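Colleague: Can you look at this prediction? I've put the sequence above it.
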Amino acid sequence: MLMDTHVHLNAEQYDEDITEVIQRALDANVQKMIVVGFDRPTITRAMELVEEYEFLYAAIGWHPVDAIDCTDEDLQWIETLATHPKVVAIGETGLDYHWDKSPKDVQKEIFRKQIALAKRVKLPIVIHNRDATEDCISILDEENAKEVGGVMHSFSGSVETAEFCINKLNFIISLGGPVTFKNAKTPKKVAEEIPLKYIMLETDAPYLTPHPYRGKRNEPSYIPLIAEQIAALKGITVEEVAKITTENAHRLFYKIK
């Protein structure tokens, strides 16, 4: 069994064919998926989907790009929803210095508030980090995020950064489509050197589509392509990658049945 631990089935890109997309995932042995909501509309849609499909779960949080729009009422709403049996994580949250919609100080404040929220509801945290590794890791450390742990979503950092996240922060590493890109040396090195017990699989669909479909809409049925690449890099079977990464996901997202 495979699990897609980070997918945006709540995105408008799937409005026309969500049923077919989900069926293709199931046919590819992707039997469980975590739908990530990161603002009011996407969280609302994620909750609708997990009510409709037994094998879908939700992670809910506020994206750093939109941190400037996040209110205390929004965070209270997320905290209330977090008691739902199919909400398995807080996030995606974190820092994004690539886009300039939300000032860095606002991003940091909302990030810290969501770490505190995750600790109150005792759920792991899904981290979005873009061009902000040093600040992101510092805040996780300062706020004692290791208490609940979490995942570095769509990890693009170095082996050394991955090891720090694992050993000091109690986080694990999630790899997606970029590990299949021919010129993506860093994700491949991480896949080779980080022990499999600290790795999970994700698509981040509809984004970051793996080779050979790069440039087209991504979907969770492509998880096997990511598993195959990691298996090849590690010199092990796809079955072993599927088994261990799924076990890792169940251990972190403990509410998944």
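Modeller: It's in.
Colleague: all contacts plus neighbour counts: C-alpha atoms, from now on.
Modeller: Fine.
Colleague: So residue 153 sits against residue 175, correct?
Modeller: Yes. Under the criterion of Cα atoms under 8 Å, residue 153 makes contact with residue 175 at 7.3 Å.
Colleague: Now do the helices in the stretch 151-257 of the chain.
Modeller: Along the stretch 151-257 of the chain, counting by DSSP state H, counting those that start in this stretch, helices occupy 159-169, 185-193, 223-234, 238-252.
Colleague: highest average neighbour count across those?
Modeller: Of all the helices of the stretch 151-257 of the chain, helix 223-234 carries the top mean neighbour count, a mean of 21, counting by mean count of other Cα atoms under 10 Å.
Colleague: Comparison target below:
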Amino acid sequence: MLVDSHCHLDFPDFAEERAAIIARAQAAGVERMVTISTRVKRFPSILEIAEQFDPVFCSVGTHPHNAGEEQDVTTEELVRLSVHPKVVAIGEAGLDYFYDKAPRDAQARSFRNHIAAARETGLPLVIHSRDADADMAAILEEETGKGAFPFILHCFSSGRALAETGVKLGGYVSFSGILTFKKSEELRAIAADVPRDRLLVETDAPYLAPIPFRGKRNEPAYVAHTAKILGETLGVSEDEIAAITTDNFFRLFTKMPRPAALGG
């Protein structure tokens, strides 16, 4: 069994064949998918997908790109919306200095609100970080000092120091199709040094399709290709990396029910 810990099934790319995409994922052994919120104002449409498909669960949160337009989203609202049984995570939230689509102070305020929601609910915070390693590490250090909270550095493509900070503070690190790219030697070296009990895999679909689908629309079934490369990087079999990443997923996403076949 595999888990796609991060995809965007509400995006228009999937509208015409969502059911078929989910079926293909299950056929590839992907038994759980988390479709990730990028706008709280669009949360009802995400929740509708999670309610429609048994293998699909969701998060609630505001992507840093949208932090400027959702400055009214409070910690209290995130906590309230997270009560639904299909909501298993907070986010994605964080810092993105590559595109800078929202003011950086708005991104930081939103991020801290999400951290507070993760701390209060015990649900993992899905963190987006791009070109913001120093500020991200500083906020994580400061906020963890106020009280620990579960989190995952999603679609990891940052520097080694941020991975090490995340792990030190109790976080998990998730790798996407970027790990499979020919020029990702440095990223694979970082992945090899992340403790095995902190590793996850994801697609970030419809983006970042792994080799051999690079340049095409990504989908949850393709997480198997990222897992295969992660296994090769660690020197373990495909079955073993599936077991490692799946066990880690359920340890972090504690609200997610385990399938009966896994003792859930």
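Modeller: Okay, I see it. Values in this document were obtained by computation on a predicted structure and should not be read as measured data.
Colleague: Quick check: TM-score for this pair?
Modeller: Scored by TM-score structural alignment, normalised by the length of the first structure, the superposition of the two chains gives a TM-score of 0.95; 256 aligned residues with a Cα RMSD of 1.5 Å.
Colleague: okay, the helices of the stretch 151-257 of the first structure in JSON lines with distance to residue 110 of the first structure next?
Modeller: JSON lines is the format used below for the helices of the stretch 151-257 of the first structure (distance: least, Cα to Cα, whole Å):
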{"stretch": "helix 159-169", "distance to residue 110 of the first structure": "19"}
{"stretch": "helix 185-193", "distance to residue 110 of the first structure": "28"}
{"stretch": "helix 223-234", "distance to residue 110 of the first structure": "31"}
{"stretch": "helix 238-252", "distance to residue 110 of the first structure": "23"}
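Colleague: So for residue 138 of the first structure, which of these sits nearest?
Modeller: helix 159-169 (10.0 Å; Cα to Cα).
Colleague: for residue 205 of the first structure, what are its contacts?
Modeller: Counting by Cα atoms under 8 Å, 6 or more residues apart in numbering, residue 205 of the first structure touches 6-9, 217-220.
Colleague: Recalculate using a threshold of 10 Å.
Modeller: Contacts were defined as Cα atoms under 10 Å, 6 or more residues apart in numbering; by that measure residue 205 of the first structure touches 4, 6-11, 13-14, 35, 176-177, 217-223.
Colleague: which of those count as buried?
Modeller: Burial by neighbour count, 16 or more other Cα atoms under 10 Å: within these this picks out 4, 6-11, 14, 35, 176-177, 218-223.
Colleague: Which among the helices of the stretch 151-257 of the first structure is found nearest to residue 126 of the first structure?
Modeller: Proximity to residue 126 of the first structure (Cα to Cα) singles out helix 238-252 among these, at 10.7 Å.
Colleague: Who are the contact partners of residue 174 of the first structure?
Modeller: Taking Cα under 10 Å, 6+ apart as the contact definition, residue 174 of the first structure lies against 5-6, 126, 151-156, 191, 198-203, 245, 249.
Colleague: ok, for it, nearest residue in space, not its chain neighbours?
Modeller: Leaving aside its sequence neighbours, residue 174 of the first structure sits nearest to residue 200 (Cα to Cα, 6 or more residues apart in numbering; 4.6 Å).
Colleague: With residue 164 of the second structure instead?
Modeller: Once its chain neighbours are removed from consideration, residue 164 of the second structure has its nearest residue in residue 194; the separation is 7.7 Å (Cα to Cα, 6+ apart).
Colleague: ok, the one you found - how many residues close by?
Modeller: Counted with other Cα atoms under 10 Å, the burial measure for residue 194 of the second structure works out to 18 neighbours.
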